[in-house]
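Engineer: what follows is a predicted protein model with its sequence.
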Amino acid sequence: MNSPRLPRQISRLAVTGGGTGGHVVPALNLLEAARRELGAAILYIGTPGNLEERLALEKGIPFAGIPTSGFMGKSMRAKLTAVARVLPGVSESLRVLKDFRPDLLVGTGGYVQVPSVLAAALLGIPAFLLEPNGVTGWANRLLKPFAAGVVLPYGDKGPTGIPLGGGGRPDRPGRERFQGVLTILIAGGSQGARQINREVPKILKALLEKETLPLKIVHQAGESGERETRELYKNLGIEADVLGFDPSLSARYRSCALTIARAGAMTVAEITYAGTPAFYVPYPLAIGDHQRINAESVQRAGGGWVWSDASLTETSARAMELSAVLREPDRLREAGDRAWALSPGRPSGEWLLSLLDRGEGSKRGGMTVSK
């Protein structure tokens, strides 16, 4: 299929993607940057009643709901339901896109983007797909023939681009972040991570029983795990700021000394962009084992360390590893500096404009775009 002609500027932007924070946050980043920096009219296309609708409305972003449902890892009945929703979804997406008339559509991942990208292809609207992982997701594999391109996180010469919020790129981490009261941020993702929520507080308890380190603990437990995790910290006698889901978590990464987190592509991009060292705990059932691949790439570069999900129950061993890192500010700072140099993160406004840069071959504004 021939690619539609790219616009010379972006005056109307539609973004589709959702289901998890890893898909929703980059969508919000792009839309807010387009409105703030480009003065563009914006529209978020997602699944009604999901996380993306609530967060879009909270930020005053116009939202169009297209009923869709997941496919991968579902029962046969659920898969048939998902397939049956595609054609009605394309029909509704055609109506939405004809009414809004975007110059460009960006898909940030998840099953919700399927009908909108197909509709964009039928209408001749250029669509770009964000692929933040080292392993291409099923939706992007399906949609690639219908898109103007797939933006990859890394090219032959290193990082290319994952759209992040918070304005410009933060400076390399300063020494002050790793001195005095040390902030540890635990992040299990938008939906939480039961193993992290249950075991990391115990690891911190074991650490604090042996060390007198001044720590501030912030824990994003996911909306479903917030109450249980807060109660666990209380029972352990640990003071902690427990959150449900914070879409502005990227700002918190910039002020913490260490993070313990899952290793989804968006999470890794935000943490490394902030120059924050981390212990990554890859989700063991991630498709294609992509979280392990993400985490190990940071570990090889010296920007963090990897714990397996199962190893979190080895409380004493994990506490000793935490202690060894936290007692050496220079080691933390060096790891943060290496993480900063590795990050594929890029300011969202710059990311959008790079799509319009008619660079040679697969290069657009320094980003690697697969077609």
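Structural biologist: The structure has been received and is ready for your questions. Numbering: from 1, shown residues only.
Engineer: only C-alpha atoms from now on, for both contacts and neighbour counts.
Structural biologist: Noted.
Engineer: how close does L80 sit to T47?
Structural biologist: According to CA to CA, to the nearest Å, L80 and T47 sit 18 Å apart.
Engineer: in addition, the following structure is provided for comparison:
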Amino acid sequence: MTGGANRHYVLAAGGTGGHLIPAFALATELERRGHHVALITDRRGAEIPGKPSFLPAHVLPAGRFGKNPLRWPGGLRAVLEGRKMALRLFDSFEPSAVVGFGGYPALPALLAATSAGIPSIVHEQNAVLGRVNRLLADRVQAIATAYPEIARLKPKHAGKVHLVGNPVRAEVLSLRDEEFPPLAEDGLLKVLVTGGSQGARVLSEIVPDGLAMLPPALRQRLQVTQQCRPEDIDAVRERYRSHDIPAELGTYFENMAARLGDAHLFIGRAGASTIAELTAVGRPAILVPLPIATDDHQAANTREVAKAGGARMIRQEKFAPKELAKQIQVLAQHPQALANAAHAAWNCGRPDAVKDLADLVEGFGGAEMMDVIRVGANTARGTTQGAPAAQGAARDKAGKPAA
């Protein structure tokens, strides 16, 4: 533990997996270091699977501010009520710092922290600074980021920026040092297809037909695992059957980490948690950003790994069977091409994200400022925090020195 005596921390996050997965990871690390942690979220967040058993969840009202101005007064009332409730929690819990992970439920807690004089930090999972984090950027003491380049981040806030990465689940991180699955010229090519927690209909419509357009020698080696919406699964099953492609379909897979570890190629959306897990494990991907994502942040999330050669990005309006087949062939034309792409993705991973974020958090509210300096040095200028660890001393997936 970095800071000495145990302390109290409050984490505040919106009620989706993208916000809560890194919050849960940080909570687990802080608890391991001997601290007490509480969570502020909305009703959805309090019920989401994966919350650590030691982590109490406090549900606060959190108003949303959409495009309709008629709803703004109600949203403001909810935020003010949530702020009052957060202040009451802070009076009894006495946190050393409050950490926000984005989403409207984080807003009341962070506003309360400012008014109570409690240090506050925000973590941005995406490559575009989210609305709530933009709103709070002036007030917080630190902005932790997952990517070297963050859009919608004002230059005046550069001094607050600390590149730490995006924490991932422990079961995913445990796969980082495993070799890329062996792939012979005539061996099975295992493809994993997911579209987020609910599946994506466009993937169900396009992927089976795209795989069917691959050259026969490649198509006959396919083994597909695909997550689908319940209402789509029968039609998808029939598509694969008509193409004579073996496919395991489901609406939810509990052992998704193990399936990612077995996969040679991933096809899916480009949410922050997805990118973090792909780069943690080192899996090549074809990414189809959600077109309605706020500020087009999913497309921005693909920039780093695509530039490195670990993924191909296809805009949804261009996502057609022929284009998918073309991009798969680019990545999978021979086993070494896939292995090279896997290594490129792996090099983009930041496996120390949760430790570096915990060090940053411990740097506020009583710890030595050396913690903040160590984590934040030069990262505001775009250097990669933890690069030596992330690059594994420049070794490839087989453990050999990289060329």
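Structural biologist: Noted; the coordinates are in hand. Note that the structure is a prediction, hence the values are computed from the model and not measured.
Engineer: TM-score for this pair?
Structural biologist: Remark: TM-score between the superposed chains equals 0.83 [TM-score structural alignment, normalised by the length of structure 1]; 355 aligned residues with a CA RMSD of 3.2 Å.
Engineer: on that earlier part again, just want to know which of L80 and T47 of structure 1 has more residues nearby.
Structural biologist: Using other CA atoms under 10 Å as the criterion, L80 of structure 1 and T47 rank with T47 on top: 23 against 12.
Engineer: what's the match for that one in structure 2?
Structural biologist: Here T47 of structure 1 is matched to D42 in structure 2, going by TM-score structural alignment.
Engineer: residues near the residue nearest to its match when sequence neighbours are not counted, how many?
Structural biologist: Leaving aside its chain neighbours, D42 of structure 2 sits nearest to V59 (4.9 Å; criterion: CA to CA, 6 or more residues apart in numbering). The local packing of V59 of structure 2 (other CA under 10 Å) involves 18 other residues.
Engineer: how close does stretch 195-208 of structure 1 sit to structure 2?
Structural biologist: Aligned to structure 2 and superposed, stretch 195-208 of structure 1 gives a mean residue distance of 3.5 Å (mean CA distance after the TM-score superposition for structure 1).
Engineer: and the strand or helix carrying K216 of structure 1, what does it pack onto?
Structural biologist: In this structure, K216 of structure 1 is located in strand 215-220 according to DSSP states H and E. The contact analysis (3 or more CA pairs under 8 Å, 6 or more residues apart in numbering; DSSP states H and E) places strand 215-220 of structure 1 against strand 182-187, strand 241-243.
Engineer: OK, contacts around the residue nearest the centre of structure 2?
Structural biologist: With distances taken as CA atoms, centre = their mean, S273 lies nearest the centre of structure 2, 1.8 Å away. When contacts are counted by CA atoms under 8 Å, 6 or more residues apart in numbering, S273 of structure 2 touches G18, I21, Q125, N166, V168.
Engineer: and if you look at H35 of structure 2?
Structural biologist: N6, R7, H8, Y9.
Engineer: dump the residue contacts of the alignment partner in structure 1 of G195 of structure 2.
Structural biologist: Residue pairing (TM-score structural alignment): G195 of structure 2 is matched to G188 of structure 1. G188 of structure 1 sits next to I196, N197, Q220, A221, G222, A261, R262 when contact means CA under 8 Å, 6+ apart.
Engineer: leaving out sequence neighbours, find the closest residue to the first one.
Structural biologist: Read that as I196 of structure 1. Taking CA to CA, 6+ apart, and ignoring the residues beside it in sequence, I196 of structure 1 has G188 as its nearest neighbour in space, at 6.5 Å.
Engineer: now the one you found: how far from T259 of structure 1?
Structural biologist: For G188 of structure 1, the distance to T259 of structure 1 equals 10 Å [CA to CA].
Engineer: now do M76 of structure 1
Structural biologist: 38 Å.
Engineer: next: L322 of structure 1.
Structural biologist: From L322 of structure 1 over to T259 of structure 1 (counting by CA to CA), the distance is 11 Å.
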